[in-house]
Every structure is written in structure tokens, then in C-alpha cells.
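*Asks:* coords please:
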Amino acid sequence: MTENFDAIIIGGGHNGLVCGAYLARNGLKVKVLERRHIVGGAAVTEEFHPGYRASTFSYLMSLLHPKVIRELELKKHGLEVLPCSDMYSPLDDDYIVFSDDVKKTQKQFGRFNKHDAGIYPEFDKYIGEAANVVRQLLFDVPPDPSKTDFKSLKELAGFAWKYRKIGNKLYRLIDLLTMSAEDFLRQWFDDTRIRAVLAYYASIGTFVSPRTPGSAYVIIHHIMGEHEGAGGWGFIKGGMGAITQAIASYGRTVGMDVEVDAEVDKIIVEDGRAVGVALKNGREYRAKVVASNAAAPVTFLKLIDEKELPAEFVRDIRNYRTRSSAFKMNVACERLPQYKGLQKALDDGALGSFTYPTYIHIAPDIEYLDKAYTDAKDGWYSTEPFITPVSPTIVDKTLAPPGKHVLNLFGGHAASELKGSTWAAEKDNLVKNTLNTMDRFAPGFSNDIIAMDVLTPDEIEKRVALPSGHIFHGELAPDQLFFKRPVKNYANYRSPLKGLYQCGSSAHPGGGVSGIPGHNAAREILKDNGKKMR
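*Replies:* Now for the predicted structure:
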């Protein structure tokens, strides 16, 4: 027997749940279908060794928007944000701490270069204003500049009028979209160690060098949350899965139905319209609206027969770049890494109220970041990867047995497709390179490991269907942003098929656990159905 709904959401990741929750809140009968045994997508908490739980994929709350937190009552449904230390970067013979406290960071930079310390407040203001421009765009539907019908021209004119006062700040955004992180930062800072502190953000989740044109924009993408006082950087008690559990919990209170172990086999299309889905278990569900939280290549190249779509659109989706280089290791350990320079940092009072840094960047200079990329760019992996070790058990004791710890190691670069080999053959070597790097900056760390869950790009794709393991559902490059995300003509959360919408991170404004694509897609779905979102 076929069941009918007002809306079906493909994928129970955070954006799919957000979209479904908003639709249910506004009176629609909603069904969310998740292929795994647990909702959450890349925002899940799972046991990887007896007694040890980790945020399997995403590992920090940095972009979850306060609007989503407030409107979906996530704190009421269990969301509890725990503090995160300032970023600590161990060097071979020293350390740098980077903080959103300008004076604190200025003092740190002054230990290495007086000029860089002196100019930092001006840089912070500059980058903050550029980030504010981007923030204003987050909830907008990108206009289509190619359309010339009256409605589209009116929307474009309205967009231009809304942002008429941006003025010269527009040039800042253009610089970030076109310049490499290294060139952009070199305009401000002389010391390569200081430039590396900021250029590191351009490398997280992207397969680029800090010398790649356009990489400067990714700095903004990552720090937007850091400067968003109501959101900001933080750990979630119980891990990142607590975010998606809270969204699902709220959704259920407004009537959203969530089904796990429900993998969609295909989207049912009739006369140019999406009318439902068929599951791999043989069941079918019908709905007026189908919204896909899956990445664009999955939605349009795997779940739909290509003949149902325009040839040019299919070609554009095929050319949408999802080449990934991220890997993740979740580690159970006897004790946390003893980083070089840590005692000096504690003696200097550089970590404030923290006695151990919870958030670390390992990449001592620009050359290190660039070499990590060049090692991998032709289909291999870094000899010395950049690594983000994150220590949630400093503030969250629910994740490990008493006295033990969980360490999340997120790193790069590791090409999703290897040249002349496979990840089955190379996984152990990647682990070796990563642990050698950790031991360089935290001597003896590898001796304290109890167990590990290693996620190479292919394993990430296998587990949560991120194409090539790309954490953003696709590159954050200038030609894959705003009115070209994921492709031209369809950045408005819609698709060539009536009734089929995009609500995942392939849509504007892109990846990260923000909830914004899900929110915006729900708003557009309701608009098309004569409703105003509340």
C-alpha cells in the first residue's frame, strides 16, 4: 500500500531534518527518509570502541545559525553548547594561540612580529566587515542574472536595492573570491607562521593549496561562526549527534515522521514532475513535494533517470566538482597529546581558564600547508598532513570512561581517488604519516592510543554518501557559489523537475552544519505552495 504525504525529505542529515521540521511546523504532513540506522548524516555521535563515543564526521559547532537554534527550540530539545578553547598551534620550538579576542591575538602575534601585531586589529575589522557582507547573503535566494523575464528582473532589482549600501565592501568580497589565501594574507602579514594560522582555515575540507586562487574565501566561510556571538565555536554535549537528535525531536513534536533504514532507490517522476520515491526495500511513498538533502550528484545522477532531465543540466551536474582530500581519525587514548610549547603556553597564561587546548591546528607555516597539498594533488596523500586535533573530553565527560579521552583528528590532504593504488592498500600508510606528524608535535602520543576509527575519503562516502567524501557536498570555489551553487539557473533550491527541491549543502550557502540550506529550501517550498513560513 502506497502512503501519501505533503512532502518527502530524502536524507535525515541536519539540513534534511531542518527542512522537514520547518515544513511540519507550517502544517505539512512530512516524511523524512534516512538510509542509515540513525538520523544525522555527517552530524552523528557513535560508539567506535566499547565505552568511547565520537562525533564521527563533523566535530565542532561553528556555523549552526542562531535563528535555527531559536526557531526550532533546540535547547529545549537537549542542545547544550560547551566551551571551546582558543585555537592552539604547536610549533617545533614554540606555540601560537589565536583568539577572537583581538588584544589577546595581537599579544600573541607580537611574540613573533611587531608589524603583524600592530596591523592585526585593522585586519580583524576588515575581515569582520567582509564576513558581515556574506552573512547578509546567507538567507537570500540567489537571483539568476541570466533571466530576463519581468519577475526575474524584479527579483534582481530588489536584490541590488537591498545591498545598495555595501559600497566598497563589495571589493573585499571580490578579493576573497579571486585571491589565494597566501596572496591575500601577504598584503597584511610578514611572518609565515602568522599567515599559516589564518591560511589554515582555507585548507579545511577543500582540496586546495593556500596558493590556489579563490582559496581566500574559504577563510570567511569558516570564521563566520566564530564571530557570530549567539552561535560561535563550541562543543555539543553528547557530540554532534545531539544537534540532529534535537532537530528530530522538535520535528516530531510538530508532526514530522522520521524513518530510518529507509534507503531511497529512485525518485518517481511522472510527466516532468517528482511525485514520490521508491525505497530499496520495495516500499513507495507519494507526495506533492520531494526535497533532497543528498548531494546534487547523488540526487540527479543516481536517483533520477537522466532522460528526465535537460542534457545541459546533467552536463553541469557532472562537472560539479566534489574532489575531496579530507580524512578523519577518531581516537580513544589513555591521555591527550602533550604538545610542544604547551607548558610554556600555560606558564604564559595564554589559554586563559583552560588547562589544556581543546582545539588545535598543526601546520607551522605556509610552506607546510602548500607541501601537504602538492604531495596529494596528483592522486596521493600528504607525507606530513595538516591536522586539526580536537579534544572534546576536556569539557564533555560523556564520551569516554573516567580518566580516558577521545581525540578527533581531522586532516588533509588525501586524494579521494589514488593514482596507481587504492585506499585499501594505502590506509595504513596514511595512518602512519598522521601519527608520525602527531608525534613530531606531541612526542609520544602514538604510544597512548587505545583504538582508532579511520575514515579515508572513500569510507566517508560509503558511510554517509558524500561524493568523494567531500564534507561540503562540493568545492567552495567562486564558480560553485551563490547563483552557481550547485549549477547555473538552479541556485534557488528548485530543479528542472516540478516538485523536486534541493535542501542540502550542495545548495546555497554551502557546507557546514548551519541548517541554512534546509531553512531556505523549506521557505521556498512553502512559498510555492502559497504559504509564508513562520
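*Asks:* When you work out contacts or count neighbours from here on, use the C-alpha atoms and nothing else.
*Replies:* Noted.
*Asks:* And the strands in the stretch 351-500 of the chain?
*Replies:* 359-360, 381-390, 405-414, 449-455, 500-502 (DSSP state E, counting those that start in this stretch).
*Asks:* Could you export those to JSON lines, including columns for mean neighbour count and distance to residue 310?
*Replies:* Output for the strands of the stretch 351-500 of the chain, formatted as JSON lines (neighbours: other CA atoms under 10 Å; distance: least, CA to CA, whole Å):
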{"stretch": "strand 359-360", "mean neighbour count": "20", "distance to residue 310": "46"}
{"stretch": "strand 381-390", "mean neighbour count": "24", "distance to residue 310": "37"}
{"stretch": "strand 405-414", "mean neighbour count": "26", "distance to residue 310": "34"}
{"stretch": "strand 449-455", "mean neighbour count": "17", "distance to residue 310": "36"}
{"stretch": "strand 500-502", "mean neighbour count": "28", "distance to residue 310": "14"}
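*Asks:* Next, the structure of the following sequence, for comparison with the previous one:
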Amino acid sequence: MYQVLDALGESVPCANYDSWMVYIPEGDFLSRIGPTEFFKDLEKYASQNAVQEWKRLMDAVLPMSAAAMALPPLSVRGDLGVLSTAAARYAPSLLKSFIQMGPQGALGATKLLRPFSEIIDSLELKDPFIRNWVDLLAFLLAGVKSNGILSAEMIYMFAEWYKPGCSLDYPLHGSGAIVDALIRGMQKFGGRISLRSHVEKIVVENGRAIGVKLRSGQFVRAKKAVVSNASMWDTLGLLPEDIIPKSYSDRVKRTPQCESFMHLHLGFDAEGIHEDLGIHHIVVNDWERGVDADQNVVLLSVPSVLSPDLAPPGKHVLHAYTPGTEPYELWEGLDRSSAEYKKLKLERSEVMWRAVERVLGPGFNRDKCTVKLIGTPLTHQRFLRRNRGTYGPAIQAGKDSFPGHSTPIPQLFCCGDSTFPGIGVPAVAASGAIVANTLVSVSQHSELLDAIGI
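*Replies:* Okay, here's the model as predicted:
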């Protein structure tokens, strides 16, 4: 995302932080990033051998991070021009990274496109706390556990979180500040955003995508291509059935989906809440059920801790959610205005309320909240246009791979979490950049890389 903003000549002011609170069956602790900060947590909550196992893991993966990070995502494009913008341009840095890794590290780099669990298993890491922790990090990053995530993604994250002097950024004024920066960047180059312009279908003539028809009846003609960042299932539904190759349709339909979400948005009085409240909190109720089990893991964010302007003076805003673990089947077919739906909302949101009460402590009273908003899979489906409210494709590394960005329909491209490199803001930003790069010449692409200094 930083590279995309650099390309647009935009920036977002951020607050720095280096920790988040963790609430697990073993106890509560403040988890800090950095090379040795995690040792104290392992010594308290894990086995005697845990610190040595963690060191062994870091010794194995950090040398591979040079290879994982040597190729900037913004250098990639979806055609043979990638040989110039990526392969040739960054060959020296890739070679240097392999030399720095040494023979063992270079050999290990072949594992970058394999599931991260294979690295865990090859190191014979036995400590349950470490294995649970790695599964949790993988799930929060990509919606799958360590046996389903690419090693490259995890190694990139480990390098960012567990290196000396590292910190994390939160955009001041909230995530909307990133959206505003992207809009400014697009508009300065002649782009235009149309709100409340629901796409009814992608228009195909003579086998090529030529534009989109809006629900209002307006036709928007594409100058070069149509790019869909809708999910693969929703994009399929926008295309005329008679022009879609059966092989393409079948692949989309058989791709498994991640589950959906429950959300809880609150506004409440800061009085009585402990002053050292951090921005991010993770609650795990039961390791045995697995981090991907429904009603088991709850994430909470209190962004007004770092960006007070997001709430009125003396108030906080809070967002709690179950991260892609809520079964759509429980909600399918319900009338959103029915008593049954409202009852289910109360029942399924209770796990989030309990997590909020655990995080905020006895000074919090749910009955005194100024704002209470509950979101469900049907909310996701309706407002985010997500098929079955899904988080995205549940694609397992080593078994399948995320699709590329071209489609069988000429001039139709896809980006977003249904395409390579997958789920999560960094991955989605990369996918959009790849499509944008593909739609310009190699020389224009190279000029951009020169301009932003990568």
C-alpha cells in the first residue's frame, strides 16, 4: 500500500505502535513486536523448550526474508513485460539476497511457495503454544491456518514484526484516510469516482468486454478494459452466461469460500475505562477448537486511542468482529426485518460483547453505550456485495493457487482478494497494482519504478 501511495504522490499521516493485548486461555499479556520481546511470553505461557524452538524458527525464516522481500510487488505485471520490469531489473538484488542467505538459506527459499506448516514441521517444533500462535497469525493474515498460507507471506510478516526497531502504523483519522488519499491520487491523474452507481452487468460485444451497464440504465464504455474487484463469484454473476467458458465457470463455482463475519460497532464513554487501553486486542477462547472455529476468536480495535478525532471528546469508538468464522448457513434466507433475525443477531453477537467486557474491564457497561451496531453475514452480503457474505476464497497453499488477473473474456481483468496474491490489504493492493501495470506499456511501468525509487 505504501508503494501504491508513493506512485500516486500521496501520503497518510500515521501513529506508531508496537504492541497489542492478547487474551488467551493461559492468561492475558501485552505482546510486543521485536526480536526478543516474545521470549518473556513464551517463558510464562509455553513449555521449557519454547524459547529455543522460537529461536530455531527465526533462524530458519529470517534468512529467507531477503528473497521474499527482494521483488517489490509494484514491479510485477501480468504479461511478458514482467521479464523486464521484475526479472531483469531486480536480478542483481535477488542474486545478492541468495548469496547473503548462504547455501542453506538459498535451498530453503524453494519453500517460499509451499505451506508455512511445512517449515514448522521440518524444524520439528513441538510446543503447542508456538504452533497455536503461528496458526493464529496466519489466520489473521490470510483467513487460513499455517497449513494453508504461503510461506512467503508469513516470512514477510515475520521479517517486519520480529526485526530490531520495528513498529506498526495506524493511519490518523482512521482507515478512511487511506481511501481519501487514494481518491486524491486518482483524481489528480484524471480519474473519476461514481458513487451510488451499482453495476448491473458487464457488457460483452463480439466476445470482448466493452463496458458496464448500471442499475440506473446508464452504459459506461471502457476505453481500454473493464477491471472488476468484486469477488470471483460476484464477477461471474455480472457476465452473460452464454459467453462464459464452462471451465472458467466450473473453477469459480468449485472454489471453496471462507466463512463470513459478525461485527459489533460501539460508541461509549471513556470515563471509567483504564487509561492504558491499547488500540488492538485479540481474544482466543479455546485453542482446542482451532482459531478458525466459529465463536472462538474475537478481534477488537479501539482506534480512538491513537486517533482521538474519531470520537467526540471523552468518548471511544470500538469495532469488534469474528474474523471470517461466521457460518452463512445460519443466516441464509432470513428476513432482515423479522423477529427471528433480530433474535439471532443478539445470540451470535454475545461472544463479542463478552470479549469487549473482558478487554474494557468493570468500568464498562454495555447498557450505557451511545452507539450499538451489529453486523451479520447478511450485512456483508448486502452492503459489501459479497457472495454469501464471504471473506474470500479459502484457497490452501500447496493444494491450489489464487487465479491470475486476466480472464477468458478479452479486455476483462480481475483484481482483489479473489486473485493473486490473495486475501488482506497488502495482497489486494498488490493485485490492483499488477492489473494497472499490465494495462500500460513496459516503458511507462519502468518510468514509474524509477520515479518512486524502487
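*Asks:* Could you take the strands of the stretch 351-500 of structure 1 and lay them out as TSV, with extra columns for distance to residue 252 of structure 1?
*Replies:* Shown next, in TSV, are the strands of the stretch 351-500 of structure 1 (distance: least, CA to CA, whole Å):
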stretch	distance to residue 252 of structure 1
strand 359-360	34
strand 381-390	32
strand 405-414	31
strand 449-455	32
strand 500-502	22
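*Asks:* For residue 31 of structure 1, find the nearest of the ones you listed.
*Replies:* Distance to residue 31 of structure 1, taken as CA to CA, is lowest for strand 500-502 among those, at 14.6 Å.
*Asks:* Just give me the mean distance for the following helix or strand past the closest one relative to structure 2.
*Replies:* Scanning forward in sequence from strand 500-502 of structure 1 by DSSP states H and E, the next helix or strand is helix 516-528. Mean deviation of helix 516-528 of structure 1 relative to structure 2 after superposition (mean CA distance after the TM-score superposition for structure 1): 1.7 Å.
*Asks:* how far does helix 516-528 of structure 1 sit from the chain's center?
*Replies:* 20 Å (CA atoms, centre = their mean, to the nearest Å).
*Asks:* With stretch 323-330 of structure 1 instead?
*Replies:* Using CA atoms, centre = their mean, the offset of stretch 323-330 of structure 1 from its chain centre is 12 Å.
*Asks:* Over to stretch 386-403 of structure 2?
*Replies:* 12 Å.
*Asks:* same deal with stretch 301-318 of structure 2?
*Replies:* For stretch 301-318 of structure 2, the distance to the chain centre is 23 Å (CA atoms, centre = their mean).
*Asks:* Repeat that for stretch 157-172 of structure 1.
*Replies:* 27 Å.
*Asks:* related to what we said a few turns ago, of all the strands of the stretch 351-500 of structure 1, which one comes closest to residue 236 of structure 1?
*Replies:* Nearest to residue 236 of structure 1 among the strands of the stretch 351-500 of structure 1 is strand 381-390 (12.6 Å), distances taken as CA to CA.
*Asks:* got the angle for the closest one vs strand 405-414?
*Replies:* Interaxial angle of strand 381-390 of structure 1 relative to strand 405-414 (axes from the mean of the first three to the mean of the last three CA atoms, to 10 degrees): 150 degrees.
*Asks:* Would you mind pulling up the elements that strand 381-390 of structure 1 packs against?
*Replies:* Judged by 3 or more CA pairs under 8 Å, 6 or more residues apart in numbering; DSSP states H and E, strand 381-390 of structure 1 is in contact with strand 359-360, helix 366-376, strand 405-414, helix 423-441.
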